[in-house]
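J.: sequence first, then the predicted structure:
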Amino acid sequence: MPAPKKSNAPAKAKGKAFSHLDTQGRARMVNVAAKPDQRRRAVAEGFIALSPATLKLLKAQALPKGDVLTVAQIAGIQAAKRTSEWIPLCHPLPLHEVAVEFEVTAKGVRIVAAAETTGKTGVEMEALVAVSAAALALYDMCKAVDQTMVIEGIFVAEKTKW
């Protein structure tokens, strides 16, 4: 019996193709060369629950490691720029803007990150990575005073192209 022909066509399940798998089920990076460049924007959100005592210290900028929100903001921006190093099959993108903002609430900190580019693929992974890294930086900056923190609810809130 002859060996099956190899194909770069995506694998299928129940009639749907998996873009990141070849016909043998192996991972592959999707070829986006034929796609048109488009302006793209994504917004992601997440939350880190903090104890009331930690929130009080954060609001007073009295945490032992300093200005935690600025450090977390920079961590989020830096991580978004390196998303393709975090996510193996992600295309490296030239980011035109990454913004990371925080809303301190009665239960913790809401994190919102937006990423924008003009390119062939979306920037939702960059926004998600920005939120994740910002949450992890907040965790790291607060862990000396709060062992009850919980990072939760990270999701894509908006994805647009035009």
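T.: Right, received. Where do you want to start?
J.: when you work out contacts or count neighbours from here on, use the C-alpha atoms and nothing else.
T.: Fine.
J.: now what about the longest helix along the chain, what contacts it?
T.: Among the elements of the chain assigned as helix by DSSP state H, the one spanning the most residues is helix 124-142. Applying Cα atoms under 8 Å, 6 or more residues apart in numbering, the contact partners of helix 124-142 are 41-48, 54, 63, 65, 68-69, 71-81, 83, 98, 100, 111-115, 149, 151, 154-156, 159.
J.: whichever of those end up buried, select them in PyMOL.
T.: The following PyMOL line selects those of these that are buried, judged by 16 or more other Cα atoms under 10 Å:
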select buried, resi 41+42+43+44+45+46+47+48+54+63+68+69+72+73+74+75+76+77+78+79+80+81+83+98+100+111+112+113+114+115+149+151+154+155+156+159
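J.: from the contacts of helix 124-142, which land in helices?
T.: Among the contacts of helix 124-142, the members falling in helices (DSSP H) are 54, 68-69, 71-81, 83.
J.: in addition, the following structure is provided for comparison:
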Amino acid sequence: MEKLTHINEQGRAKMVDVSGKPVTRRVAVARARVCMKPETLSRIRQGNMEKGDVLAVAQVAGIMAAKKTSELIPMCHPIPLRGVDLRFSEEGDSTLVIEAEVKTDSVTGVEMEALTAVSVAALTVYDMCKAIDKEITVEQTCLIRKTGGKSGDFIRKGE
């Protein structure tokens, strides 16, 4: 079992010291699925929701969330983001897939920023559509791939 880096010698949480690590290019891609009624996805696609353009608002919310990750997740380091991009696609007639790609040149990775981006974008979709579909679920939020850093590259099996 690997030693947890966020635990000090007293067994308490700590922020990891990254001061000795080299700056490298780091990229992370995360994904979330938002499952809903087919009519809801159809209305999103048509831009026919009372609160406005769901995907445009979710896009901006995801970017903002990536930028605020260190303020939301206690042990995350504030890092300079070089790029944040969210993409939307559909699976079948009732699932919206959200992917976020986040880039930095830093001493620590951007996995949490990518995961936070898709999570907040998915919650934004829920918020904008809940009036017509309270059964929306956010599912399968996960890291798809990451590059850079000491631990090397990661690609989720099946990707």
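T.: That came through, no problem. These figures come from a predicted structure and were not determined experimentally.
J.: just the TM-score for the two chains, thanks.
T.: TM-score for the superposed pair, counting by TM-score structural alignment, normalised by the length of the second structure: 0.90. Supporting figures: 148 aligned residues with a Cα RMSD of 1.1 Å.
J.: the longest helix of the first structure maps to which residues in the second structure?
T.: Helix 124-142 of the first structure falls opposite residues 111-129 of the second structure when the two are matched by TM-score structural alignment.
J.: and stretch 75-95 of the first structure, by the same measure?
T.: Following TM-score structural alignment, the aligned partner range for stretch 75-95 of the first structure in the second structure is 61-81.
J.: so what's the alignment partner in the second structure of residue 113 of the first structure up against?
T.: Structural alignment (TM-score structural alignment) places residue 113 of the first structure against residue 100 in the second structure. If you count contacts by Cα under 8 Å, 6+ apart, residue 100 of the second structure has them with 29-31, 62, 84-87, 114-115, 117-118.
J.: would TSV of those residues with distance to residue 94 of the second structure be doable?
T.: Rendered in TSV, the data for the contacts of residue 100 of the second structure read as follows (distance: Cα to Cα, whole Å):
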residue	distance to residue 94 of the second structure
29	23
30	20
31	16
62	21
84	26
85	23
86	19
87	17
114	23
115	22
117	21
118	18
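J.: quick check: the residue mapped onto residue 23 of the second structure from the first structure vs residue 152 of the first structure, distance?
T.: Alignment note (TM-score structural alignment): residue 23 of the second structure maps to residue 37 of the first structure. When Cα to Cα, to the nearest Å is the yardstick, residue 37 of the first structure and residue 152 of the first structure sit 33 Å from each other.
J.: any residues touching stretch 35-48 of the second structure, and which ones?
T.: So stretch 35-48 of the second structure is in contact with 49, 53-55, 93-96, 129, 132-133, 135-139, going by Cα under 8 Å, 6+ apart.
J.: just to revisit the earlier point, out of the ones in helices among the contacts of helix 124-142 of the first structure, who's nearest residue 33 of the first structure?
T.: Checking these against residue 33 of the first structure with Cα to Cα, the nearest one is residue 83 at 19.5 Å.
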